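K.L.:
A predicted structure for the sequence below; I have some questions about it.
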Amino acid sequence: MGRSRTGSGPAEDLLIELDRDAGVPLHRQIEASIRTSIRAGRLRAGASLPPTRTLASGLGVSRGVVVEAYQQLVAEGYLASRSGGYTQVAASMPPAAAGADPAQATAPGPGFKVDFGYGRTDVSQFPRAAWLRSVRSVLTTTPNDRFAYLDGRGVPELRQALCDYLNRVRGTLAVPGNVVVCNGYAQGISLLIQVLAARGVERIAMEDPSSADDARVLAVDAGLDVTGIPVGPDGVRTDALDRADADALILTPSHQWPTGGVLPAAARAEVIRWARRRGAIVIEDDYDAEYRYDRSPVGAMQGLAPDHVVYCGTASKTLAPGLRLGWMVLPAHLVADVAAAKLLADRGSPVIDQLTFADFLGRGEFDRHLRRMRPVYRRRRDVLLGALRTRLPELRPAGIAAGQHVVAWLPPDLDEAAVVAAAARHGLGVQGVGPYRIAAAGPGGLIFGYAILGESAITEGVALLATAIREVRSS
């Protein structure tokens, strides 16, 4: 037990129990204990924590262990460093009911003890205090005319802020006049398919496997043919493009979903050459490129051919899907039609939300949030990979260098559907790759979404999977 120094509040005892036989690093145990106390309200906002030397002495650990724990909690926004060497609980923290302790499992899916379902961002980490500052700024400084009806592209402030960010971070060639703000990627792809169908597009190609289920349904409803392009280890197979005879192509080139491949420079150039030969449109779904761990940044394809590539981005994976904020950077000849379709759909996305995000981007808060979340997600990924190596070494993880999921290929003797069903019987939710295939055959694989799971839940989930696989093999 350590005793804190007084800062802005009275001294408080800091109860931390360490289990040296648990197999969990001591700094992680310290992090989890402090984090839980903050989330539960036992450590109030502004309370000072013990100096690192004092706490280390009380716990019988080296000072470096405590320093590492404090630094991680500062990065996550739970603690704040003050001049004079004080460390305090951050002044503004979400209420305890807003989300679970990141070190623990969040609510699993129906009937599951652990759910590796993909597509869920850890919304308990939403930067409420920073977002609130931007809301206040918008409400006090925005001219009155911004709250009237605007054109279908979105507010100028957000379109400019998005261009500044995307050109700097993703290597796009975006100009504000070619940006259309939409209610997430789902609405964006819907508007785009409507416009392409009206312009005479007859066939749209998609990666196989891919996550383009919404786009597939929308395309069929619009009367378009849908064809799949096989995916290799590095993304879409460009040698199959001409055979597809398509007028548009949906790609996830920076982190193929679900296999995780990164489309190499030569393949990107071939896609662009194909689009120019065909007069086709490439729709670049850049869904999670901000989260990378073991690789250098990969620029967006839009920067190579802004006249043929539609860049689609969203805040769903980086901030929260409930914001319903997305954007498209369009070739100039598509802007007017897509903006008109947006106006017809809903008269424009909420102005206050757009202006708030513009302020949030301009203040650098978005960059700070991403810097804070990368180590959180990386740590969860590392725990998942370590558990798979230990319990299920015959599975082959892929696509691990970025994103919020891992795909693991099954050995030939394991049937994907049988493993998924056995896992469900043992209380584990995990998806197979099979349902995301259009036509191409391929090996069985499992998709592990880890963004909302704590380390203990990830370890438990892999243990449940190991039990399920033993059951499949024994039967």
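P.N.:
Looks like it came in fine. Numbers count the residues shown, from 1 in each chain.

K.L.:
from here on, contacts and neighbour counts on C-alpha atoms
P.N.:
OK.

K.L.:
Can you list the residue ranges for strands in the stretch 51-200 of the chain?
P.N.:
Secondary structure of the stretch 51-200 of the chain by DSSP state E, counting those that start in this stretch: the strands cover 79-81, 87-89, 114-115, 179-182.

K.L.:
Which of those strands sits closest to L55?
P.N.:
Comparison of the strands of the stretch 51-200 of the chain against L55 by Cα to Cα identifies strand 87-89 as nearest, at 11.8 Å.

K.L.:
and the residue nearest in space to the middle of the chain, what does it touch?
P.N.:
With distances taken as Cα atoms, centre = their mean, the chain has K317 as the residue nearest its mean C-alpha position (3.2 Å). With contacts defined as Cα atoms under 8 Å, 6 or more residues apart in numbering, the neighbours of K317 are 119-121, 287-288.

K.L.:
E290 and L319: what is the separation?
P.N.:
Shown here: E290 relative to L319, a distance of 11 Å by Cα to Cα, to the nearest Å.

K.L.:
err, A441, not the other one
P.N.:
Distance of A441 to L319, given as Cα to Cα: 35 Å.

K.L.:
Looking at the two, which has the bigger crowd around it?
P.N.:
Neighbours per residue (other Cα atoms under 10 Å) separate A441 from L319, with L319 holding more: 21 against 11.

K.L.:
so the more buried one makes contact with A130?
P.N.:
No. With contacts defined as Cα atoms under 8 Å, L319 does not count as touching A130, sitting 11.9 Å away.

K.L.:
and the next element down the chain from the longest helix seen in the chain?
P.N.:
Secondary structure of the chain read by DSSP state H shows that its longest helix is helix 365-391. With elements assigned by DSSP states H and E, the helix or strand that comes after helix 365-391 is strand 396-398.

K.L.:
try this one side by side with the last:
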Amino acid sequence: MAISQTNFAWATLLEIGSPEPGRPHRLRDHLVRALRTAIRDGRLTEGAAVPPSRALAEELGCSRWAVTEAYGQLIAEGYLTARVGSATRVSWSPDTTPPYPRAHPAPAPPPVRYDLAPGLPDLRAFPRRRWADAVRAVTGSAVHYDLGLPDPAGHPGVRTTVAQYLRRSRGADARAETVTVCAGVTDGLLRTCRALRAEGIADLAVEHPGWGRLRDAATSAGLRPHPVPVDHDGLRVDDLVRTPARAVIVGAAHQFPTGTVLSPARRARLVRWARDVNGYVIEDDYDAEFRYDHHPVAVMQGMDPRRVFLLGSVSKTLSPALGLGWLVAPAALTQALAAANPVAAAPPVLDQLALATFIDRGWYDAHLRAARRRFRTRRDLLIRTLGAQLPEARAAGTAAGLHILLHLPDDTDTHATVRAAATAGLRLADLDDYRVQHSADRALVLGYGNITDPEIPPAVALLRGALATRTPKAERPA
């Protein structure tokens, strides 16, 4: 249908335009866009009457239906208003808040050339083909009732697979009925904290330094976090005893960010503490699958499954994009856990089934074996390179996980170093970012998961350049 754009002021005002080549001409959509743009631009002011649908249709040489449909759409969006016996009028102006606010994009950060920040595995090594095979397998084999409303605690078959995996690989005391499939460690902690709050526990001890999102999760669930220091043997239980907490979250196998391992004596004492205060230990099994000097340490949860929750995920082994994790709860609290999280939702069932297939077919174990070899080599290379290029710095942390601590001279301004490195395209993390309050210990948390071996020497060279711009601590602003 031909449309005149010159025989009436409205046609020119609306700038209806022509259809794109090779695509059907949908006049209604053109009218909606044209009217909406004219209102947003202020060419049609608030309170102005738009032409009757019959009149505008005649002027445009189109059907009245197209105009009435366009008006109806804009009335639904809040741009026009219609009253019986009165003209349809513009009900919005650029001076008021638009029905759909315009986005103001934040300035783009400098491009990252090298990533030495912690928190990510080797995303380049994600097993795409195997994962695609697992997704295809479950999509073709899932029975009809698998596609219905999901169990909030996770698919029963997936919970069985996860329980079996945790028993054989992590030494956990896990059964399908005590496993909850969740969206990751933070989701699992939120669920746990809500259940503990319902049980009358209001105070939770957290490691210091530690991952801030865990503190935030506890606070959002209604618990009061109490920082407890960490030393070379892990969480200091003597300091824990002096808090009002009846629950504590701890990274026993590989604490983040210090990289320490909770000593056997403190593990035993921590379990005794939980019994003495009628409380609980929440074990964050953070990147525990990666230990390079000997086999991974078994989980604390197996020492007393009645007092220890276990949190884990595939975020550090496969990818955080999958959003898959697990929570193993004391059997006596499984009903309380469900009751305290009535609107919690499990991850998509097909994704859960894909993970179970990935584990059952041995692909997960094979992936972990290859990843351990790769990360062991990369960690050694990073430490050697740091020693050669930054002899004044000292690397620390157990031979495990995906990060190390780099202790720097006392006069180092780590904040300025991180900013200078970012400008040069190097992503770093300051240990102070994981503290409740700043410390005299100047250190960076260097991750080596999401960087390739050939990238390590130039990345360390950029770090050396960023450190050369540091200002003495005495000159840093308070």
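P.N.:
Cool, got the structure. None of the values given here were measured: they were computed from a predicted structure.

K.L.:
So after superposing, what's the score?
P.N.:
Comparison of the two superposed chains (TM-score structural alignment, normalised by the length of the first structure) gives a TM-score of 0.73, and 366 aligned residues with a Cα RMSD of 2.1 Å.

K.L.:
Now the buried members of the contacts of K317 of the first structure.
P.N.:
120-121, 287-288 (16 or more other Cα atoms under 10 Å).

K.L.:
about what we covered before: what residues in the second structure pair up with the longest helix of the first structure?
P.N.:
Residue correspondence for helix 365-391 of the first structure in the second structure, counting by TM-score structural alignment: residues 363-389.

K.L.:
mean per-residue distance, that stretch to the first structure?
P.N.:
When the first structure is overlaid, stretch 363-389 of the second structure sits 1.1 Å from its aligned residues on average, using mean Cα distance after the TM-score superposition for the first structure.

K.L.:
And that stretch, how far out from the chain middle?
P.N.:
Taking Cα atoms, centre = their mean, to the nearest Å, one finds stretch 363-389 of the second structure lying 24 Å from the centre of the chain it belongs to.

K.L.:
Please point out which parts of that stretch sit buried.
P.N.:
With burial defined by 16+ other Cα under 10 Å, the residues of stretch 363-389 of the second structure counted as buried are 363-364, 367, 371-372, 374-376, 378-379, 381-383, 385-386.

K.L.:
and the buried ones among the contacts of K317 of the first structure, which of them are in helices?
P.N.:
When DSSP H defines the helices, the subset of those inside them is empty.

K.L.:
Would you format those residues as TSV with distance to D145 of the first structure included?
P.N.:
As requested, those are arranged in TSV below (distance: Cα to Cα, whole Å):
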residue	distance to D145 of the first structure
R120	36
T121	34
Y287	33
D288	34
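
K.L.:
H27 of the first structure matches what in the second structure?
P.N.:
Looks like H27 of the first structure stays unaligned there (TM-score structural alignment).

K.L.:
Just to check, H27 of the first structure is in contact with R63?
P.N.:
No. Distance between H27 of the first structure and R63: 10.3 Å, which falls outside the contact criterion (Cα under 8 Å).

K.L.:
Those two: who's more crowded?
P.N.:
Shown here are H27 of the first structure and R63; by other Cα under 10 Å, H27 has more neighbours (19 against 16).

K.L.:
For the more buried one, give me its contacts.
P.N.:
65-66, 68-69.

K.L.:
now do R324 of the first structure
P.N.:
Contacts were defined as Cα under 8 Å, 6+ apart; by that measure R324 of the first structure touches 182-184, 315-316.

K.L.:
about what we covered before: drop anything exposed from the contacts of H27 of the first structure.
P.N.:
Looking at those with 16+ other Cα under 10 Å, the buried ones turn out to be 65-66, 68-69.

K.L.:
how about A346 of the second structure, secondary structure?
P.N.:
For A346 of the second structure, the secondary structure call by DSSP: H, G, I helix; E, B strand; the rest coil comes out as coil.

K.L.:
Was I right to think it contacts V181?
P.N.:
Yes. With contacts defined as Cα under 8 Å, A346 of the second structure counts as touching V181 at a distance of 6.2 Å.

K.L.:
which one of those two has more residues nearby?
P.N.:
Between A346 of the second structure and V181, counting by other Cα under 10 Å, V181 is the more crowded of the two (27 against 21).

K.L.:
surely the more buried one meets L324?
P.N.:
Yes. Between V181 of the second structure and L324 there is a contact under Cα under 8 Å: 7.3 Å.

K.L.:
who touches both of those two?
P.N.:
By Cα under 8 Å, 6+ apart, V181 of the second structure and L324 have these common neighbours: P347.

K.L.:
Just list what the longest helix of the first structure packs against, helices and strands only.
P.N.:
Using 3 or more Cα pairs under 8 Å, 6 or more residues apart in numbering; DSSP states H and E as the contact criterion, the neighbours of helix 365-391 of the first structure among helices and strands are helix 63-76, helix 455-474.

K.L.:
what span of the second structure lines up against the first one?
P.N.:
The reference is to helix 63-76 of the first structure. So helix 63-76 of the first structure sits over no part of the second structure, by TM-score structural alignment.

K.L.:
and that helix with helix 365-391, angle?
P.N.:
The directions of helix 63-76 of the first structure and helix 365-391 differ by 130 degrees, with axes from the mean of the first three to the mean of the last three Cα atoms, to 10 degrees as the criterion.

K.L.:
In the stretch 201-350 of the first structure, what residue spans correspond to strands?
P.N.:
Under the criterion DSSP E, counting those that start in this stretch, the stretch 201-350 of the first structure contains strands at 203-208, 225-232, 235-236, 248-251, 281-285, 309-314, 326-329.

K.L.:
L410 of the first structure maps to what in the second structure?
P.N.:
The criterion is TM-score structural alignment: under it, L410 of the first structure has L408 as its aligned partner in the second structure.

K.L.:
Disregarding flanking residues, what is the spatial nearest neighbour of its match?
P.N.:
For L408 of the second structure, the nearest residue in space outside its immediate sequence neighbours is A393; the separation is 4.9 Å by Cα to Cα, 6 or more residues apart in numbering.

K.L.:
For V114 of the first structure, which of the helices and strands packed on helix 365-391 of the first structure is the nearest?
P.N.:
Proximity to V114 of the first structure, assessed across these by Cα to Cα, is greatest for helix 455-474 (5.6 Å).

K.L.:
which residues sit against that closest one?
P.N.:
With Cα under 8 Å, 6+ apart as the test, helix 455-474 of the first structure has contacts from 103-105, 113-116, 380, 383-384, 387-388, 391-392, 414, 418-419, 422-423, 426-428, 450.

K.L.:
Out of those residues, which end up buried?
P.N.:
Of all the contacts of helix 455-474 of the first structure considered here, the ones buried according to neighbour count by 16+ other Cα under 10 Å are 103-105, 113-116, 380, 383-384, 387-388, 391-392, 414, 419, 422-423, 426-428, 450.

K.L.:
Good, we can wrap up now.
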